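K.L.:
sharing a sequence plus its predicted fold:
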Amino acid sequence: MYSLMAMQRDQFNRVMVMILAPLMASLLIPCFCCSCSYSGVQYSVGDTLWTIPPTPDYFSNWSSSIFFAIGDSLVFDFETGRFNLVQVSKPEYDRCTAFNPINIISKGPAILPLKQEGVFYFICNISNYCILGQKISITVHNYCPTHNPPSPSPSPSSSPTPTSFPPAAVPVVPSSPSVPALSPVPSPISDGNNTEAPLAAKSSGAFANRAKIGFDFRGMLIFTAGCALLVLLFGEFF
């Protein structure tokens, strides 16, 4: 009688081992892949207003110091009627022209969610403001960092209001009226008339919360399955 019960128990243990072993393997393998959840950061462009910068390379220097990722958003805070925001192609960005604009926003402030990777170009095509430096290129990465990228360099503590405005009678004289051959890139702008009030910019120290790496509930399942397997294999020794 005892030997029959022992044989039945051994058969039961073998069956349970055959069931639990693949289960543990299927749970353990995905755990080696870290799950990365990223909450986007909202940046106020230039850490100031979207206006004529103090130096022509001000916005370019600011943009190059920040790692933009899908899920982030940009706030272009400008005075309606005095400035605008135009998304253009690379050739027109270089020439400060907008003969074939991708998107035009004339009402500020504008919030632009970054929904796809790529390089996006923005200018203000009012008067000669673009030539004076009111232009910016944004490189968006489809990447979830596993470590904190270097913190952006501190922006100059300049006044958010423009120091001076050039005469409105000085228009931009385009070098060539031809339409650029480059096809417009898909616009990351969701709503051309987005007037939502901008949130507080989080450029400084924003990367501290960029990547959240961890394991999910699989660890608990693996522990439970492992304990059950050990009991089945070595229960007779306890």
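P.N.:
That came through, no problem.

K.L.:
hey, let's count contacts and neighbours off CA atoms from now on
P.N.:
Will do.

K.L.:
list the buried ones in stretch 35-53?
P.N.:
Within stretch 35-53, the residues scored as buried using 16 or more other Cα atoms under 10 Å are 38, 40-53.

K.L.:
widest-spaced pair of those?
P.N.:
Based on Cα to Cα, the longest span within the buried residues of stretch 35-53 runs between Tyr38 and Ile52 and measures 32.9 Å.

K.L.:
this is the comparison structure:
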Amino acid sequence: MASSRNIGFAVLSFVFVLFAFSEAKVILVGDKDVSWNVDSVKALTQWAENRRFRIGYVLKWKKEEGRDSVVQVTKEAYETCDTSKPIKADVEEITLDRSGPFYFISGVKEHCDKGLKLTVVVLTEKPKYGSYSPLPAPAAPPSSNAAAPGFGLSAGFIAVVVAVGMALI
């Protein structure tokens, strides 16, 4: 009876880990304590710098209605606080659909000039096994006990979870 309980626990743990890695996150910009306003400029910048964003994450803004807006812009418009040609105006939430930087500024020029703007950098996705260009050949041939290529961190992590689950049996 105890071994079937351990097997169930191992399977449940494995499924949980798989879903945890594949689920998209909805992220409140500035968390619950910081909203989109001029008084939060420094806190918003620190918030973005201390986070790792991935493709598929959804950013959602908390702001005072009627007092300000969020505008997605190009890097050039970000630097000059130009809202005349936005990528997206009146942003409430946005899905990060590519790697690289996303630029957001206040829709109120005076607020943007005071620093109410945000850069969010989305990490590049790790290539799937077999979908990347091989590295140049090594100068010396590898030894016969070299590890097999292609197992990334997530595959190694899953292998550890499975091994721990099996050890519990």
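P.N.:
Sure thing, it's come through. A quick note: this is a predicted structure, and the numbers were derived from the prediction, not measured.

K.L.:
returning to what we had before: between the buried residues of stretch 35-53 of the first structure, which is nearest Gly219 of the first structure?
P.N.:
For the buried residues of stretch 35-53 of the first structure, the closest approach to Gly219 of the first structure (Cα to Cα) belongs to Tyr38, at 21.4 Å.

K.L.:
so what corresponds to that closest one in the second structure?
P.N.:
Aligning on TM-score structural alignment places Tyr38 of the first structure opposite Ser22 in the second structure.

K.L.:
distance of its match from Val120 of the second structure?
P.N.:
21 Å (Cα to Cα, to the nearest Å).

K.L.:
also Phe9 of the second structure?
P.N.:
For Phe9 of the second structure, the distance to Val120 of the second structure equals 38 Å [Cα to Cα].

K.L.:
which of the two has more neighbours?
P.N.:
Set Phe9 of the second structure next to Val120 and count neighbours by other Cα atoms under 10 Å: Val120 wins out with 19 against 16.

K.L.:
you'd agree the more buried one is in a strand?
P.N.:
Yes. Assessed with DSSP: H, G, I helix; E, B strand; the rest coil, Val120 of the second structure lies in a strand.

K.L.:
quick one: it and Pro101 touch, right?
P.N.:
Yes. Using Cα atoms under 8 Å, Val120 of the second structure makes contact with Pro101 at a distance of 5.6 Å.

K.L.:
ok, back up a step: which ones among the buried residues of stretch 35-53 of the first structure are found in strands?
P.N.:
Within these, residues falling in strands by DSSP state E are 42-44.

K.L.:
show me where the second structure has helices.
P.N.:
According to DSSP state H, the second structure carries its helices in the segments 2-22, 41-49, 75-80, 109-113, 153-167.

K.L.:
now those helices in a markdown table, with distance to Glu65 of the second structure?
P.N.:
Shown next, in a markdown table, are the helices of the second structure (distance: least, Cα to Cα, whole Å):
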| stretch | distance to Glu65 of the second structure |
| --- | --- |
| helix 2-22 | 33 |
| helix 41-49 | 18 |
| helix 75-80 | 22 |
| helix 109-113 | 15 |
| helix 153-167 | 41 |
